[in-house]
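In: I would like the atomic coordinates for the input below:
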Amino acid sequence: MQTEFKQYIKMVGRGQRAGEMLNKEQAFDAMQQMLEDKVSPEQLGAFLMLMRVREETAEELAGFVEACRTTVQSEFTELNIDLDLGCYAGKRRHLPWFLLAVMAFAQSGRRVFIHGTAEPESQRLYIKEALQFFGIEPATNKQSAEQQLNQFGFCYVELADLNKPLDKLIQLRALFGLRSAANTLARMLNPSKAKHSLHGVHHRNFDIRHVDAAQMCNDTSVVCFRGEGGEVEFNPERDATLHYFKQGNKGELKMPALLESWQIKPRALDLVQLQQVWLNQVDNNYAEQAVIGTLAIFLLTTDAVATVDEAIQQAKNIWQHRSATWPLG
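Out: I've put the predicted structure just below:
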């Protein structure tokens, strides 16, 4: 039996001292009502923005994401995916170099499922635009996703085709001017039920919250780290801590910086440079180290290696031996 939604608003909105945290079951019920359009627009906005100000606990995130998983299009769970990547931040300081890491990783025999969306009024470069630049349109169903997997080793699906109710929550930024927990939940969704899921986040402590929620959801293999711009991309200028929950165990790994000094950021994001770096037509040390570091994290996430040093060495080998032809057109 569902609780009247206004009770959840009262619980989280009473202030710092009187406000309450939702347990997992309450969070599940609240999110289920939102996804099923059983709350008024006023209630929806009030609840999401109150949670935005207070921030969600790991238990609340676990309940929310389990509710979101009940509205995923089930056909995508039949694809047999090795690595799930939720790409929802968009890039504004650097190009999405993680796309080259995905390509090289896929060429080495892995199957990668990428999902994302574009936020309204955002000035960021999203993965959809990068793929479209090279002639790849989003897959819209299991069949087109399988075709992309067979051709490239990876596929990209828009959140609206995976989970329309959750995408509608993200698109509310056009009204709020702020992001909500929906962005976090989309990263955690793993809509293809891949063997391993990697999350990139921007804010401190959300990486820990992600793996705590993964434990409560009984996920088998989740890694989360603070990626460049909040994406699943290693910033080679600084160390990164990889928080993980795998086979019932939580822990962390340290990825060392791969550059000794800070690099000058580009004035503009020119997608042609992605192709030029892949083909070794330009010398871009930042891009190369970002790709290698990201590849190393992919390997650590999928348990392909035992140590960080081994991951970095194998990542260098995968990058150096990638196919010489550009696979995207």
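In: okay, CA-based contacts and neighbour counts for the rest of this
Out: Noted.
In: Just give me the residue right at the centre of this structure.
Out: Most central residue of the chain, judged by C-alpha distance to the mean C-alpha position with Cα atoms, centre = their mean, is Gly86 at 2.6 Å.
In: which residues does the closest residue to that one other than its chain neighbours contact?
Out: Nearest residue to Gly86 in three dimensions, chain neighbours excluded: Arg187, at 4.6 Å (Cα to Cα, 6 or more residues apart in numbering). Going by Cα atoms under 8 Å, 6 or more residues apart in numbering, Arg187 touches Leu85, Gly86, Cys87, Tyr88, His199, Gly200.
In: One more sequence to fold, the one below, so I can look at both together:
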Amino acid sequence: MSIAPYLKEIGRGKDGARALSRAQSQDLMARLLDDQISDLEKGGFALAMRIKGETAEELAGFMDAVLPRMLALASPTPAVLLPCYNGARKLPALTPLLALLLAREGVPVLLHGFTRDAARVTSAQVLEALDLPPVDSAAAVQARWTTGQPAFLPLEVLHPSLARLLALRAVLGLRNPGHTLAKLLPAVPGALRVVNHTHPEYADSLSDYLTLSEATAMLLRGTEGEPVADPRRLPALKCFVRGQQDESFSVAAQGGSLLQVPTLPASTEASAAAGYIRATLAGELPVPEPILRQRDALLALRQTLAN
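Out: Below is the predicted model:
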């Protein structure tokens, strides 16, 4: 069955496009994930949604289709989820540092995303340089957690059909709703999600979705698209408890002039980032204050799930 009726609604341009209902969105995404439509229709969907933007209701419907097709995972205590889909371009990839700081506190941490990027250094590569290579199964995630270490699960393992949707970017040169869904994935039931955005306009749509889905999550403007605070200046950390923004857990953005800037590796290479992370964990270098603030906020927010 063609998705032309859906494309007719969402493909009328920025001002003329109409949003799909949750049920329509679920049906459309299910067909995409099950490869029931042509490549031409996939391209039309990606371009139309890129121009229109997703509503919270559409994201909820898309996620209704995504969840049943995802690898089943479970955690004995609330996990923290760190979606890693961008990598380092100008600054070292320090999401692994945040993950290891949380794991030190006994938190099961799952990182998921891409293992390689032609133009960037990924968190997976940094973890591999730290002798924590990606895992390839649910059992391997559990085994890594048993050792008190974070686990990186490639999207191709966590959700193969969603990974294929994200792969359209290599053909079209544009992101599509799959990228947003990947960053929102509740990959482990009952987990605390760290959701990041790069463009300010996504802050509102993601906030609306987290409210609609009654999520417990932290939303921030990520560092080069990664779910970690900028080590030089703390961004706003918006914390949601069961869908409601909670100011008692949220942290305001750092203002004013920077009095002190942490010494960071000059290179973004995985080996340089790994060496820096080892030094900070060993106490040879201070952990950047914004990352410590993010860790502490996550630990406090996680308690709302544990109670």
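In: Trace the residue nearest to Gly86 of the first structure over to the second structure, please.
Out: Using TM-score structural alignment, the equivalent of Arg187 of the first structure in the second structure is Lys183.
In: in the superposed pair, what's the mean gap between the helix or strand harbouring that match and the first structure?
Out: Applying DSSP states H and E as the criterion places Lys183 of the second structure in helix 177-184. Here helix 177-184 of the second structure, set against the first structure after superposition, deviates by a mean of 0.9 Å using mean Cα distance after the TM-score superposition for the first structure.
In: in the helix or strand that comes right after that helix, what's buried?
Out: Sequence-wise, the next helix or strand beyond helix 177-184 of the second structure is strand 192-197, with elements assigned using DSSP H and E. Residues of strand 192-197 of the second structure classed as buried by neighbour count (16 or more other Cα atoms under 10 Å): Leu192, Arg193, Val194, Val195, Asn196, His197.
In: Met216 of the first structure touches Ala62, doesn't it?
Out: Yes: judged on Cα atoms under 8 Å, Met216 of the first structure makes contact with Ala62 at a distance of 6.2 Å.
In: neighbour count winner among those two?
Out: More neighbours surround Ala62 than the other of Met216 of the first structure and Ala62, with 29 against 16 (other Cα atoms under 10 Å).
In: Does that one belong to a helix, a strand or coil?
Out: helix (DSSP: H, G, I helix; E, B strand; the rest coil).
In: What separation is there between the residue nearest to the centre of the first structure and Ala104 of the first structure?
Out: 18 Å (Cα to Cα, to the nearest Å).
In: Just tell me what Thr146 of the second structure corresponds to in the first structure.
Out: Match for Thr146 of the second structure (TM-score structural alignment): Asn150.
In: The residue nearest to the centre of the first structure matches what in the second structure?
Out: Match for Gly86 of the first structure (TM-score structural alignment): Pro83.
In: Walking through the stretch 1-150 of the first structure, point out its helices one by one.
Out: When assigned using DSSP state H, counting those that start in this stretch, the helices of the stretch 1-150 of the first structure occupy the ranges 5-13, 24-35, 41-54, 58-69, 98-107, 127-133, 142-152.
In: For the ones you listed, give me JSON lines that also has distance to Phe76 of the first structure.
Out: Listed next are these as JSON lines, based on distance: least, Cα to Cα, whole Å:
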{"stretch": "helix 5-13", "distance to Phe76 of the first structure": "31"}
{"stretch": "helix 24-35", "distance to Phe76 of the first structure": "19"}
{"stretch": "helix 41-54", "distance to Phe76 of the first structure": "28"}
{"stretch": "helix 58-69", "distance to Phe76 of the first structure": "12"}
{"stretch": "helix 98-107", "distance to Phe76 of the first structure": "18"}
{"stretch": "helix 127-133", "distance to Phe76 of the first structure": "18"}
{"stretch": "helix 142-152", "distance to Phe76 of the first structure": "5"}
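In: now, of those helices, which is deepest in the fold?
Out: Comparing these by mean neighbour count (mean count of other Cα atoms under 10 Å), helix 58-69 ranks first with a mean of 24.
In: so what's the residue opposite His197 of the second structure in the first structure once aligned closest to, chain neighbours aside?
Out: His197 of the second structure maps onto Val201 in the first structure, with residues paired by TM-score structural alignment. Once flanking residues are discounted, Val201 of the first structure sits nearest to Gly230: 4.3 Å by Cα to Cα, 6+ apart.
In: same thing with Leu305 of the second structure?
Out: Pro78 (6.5 Å).
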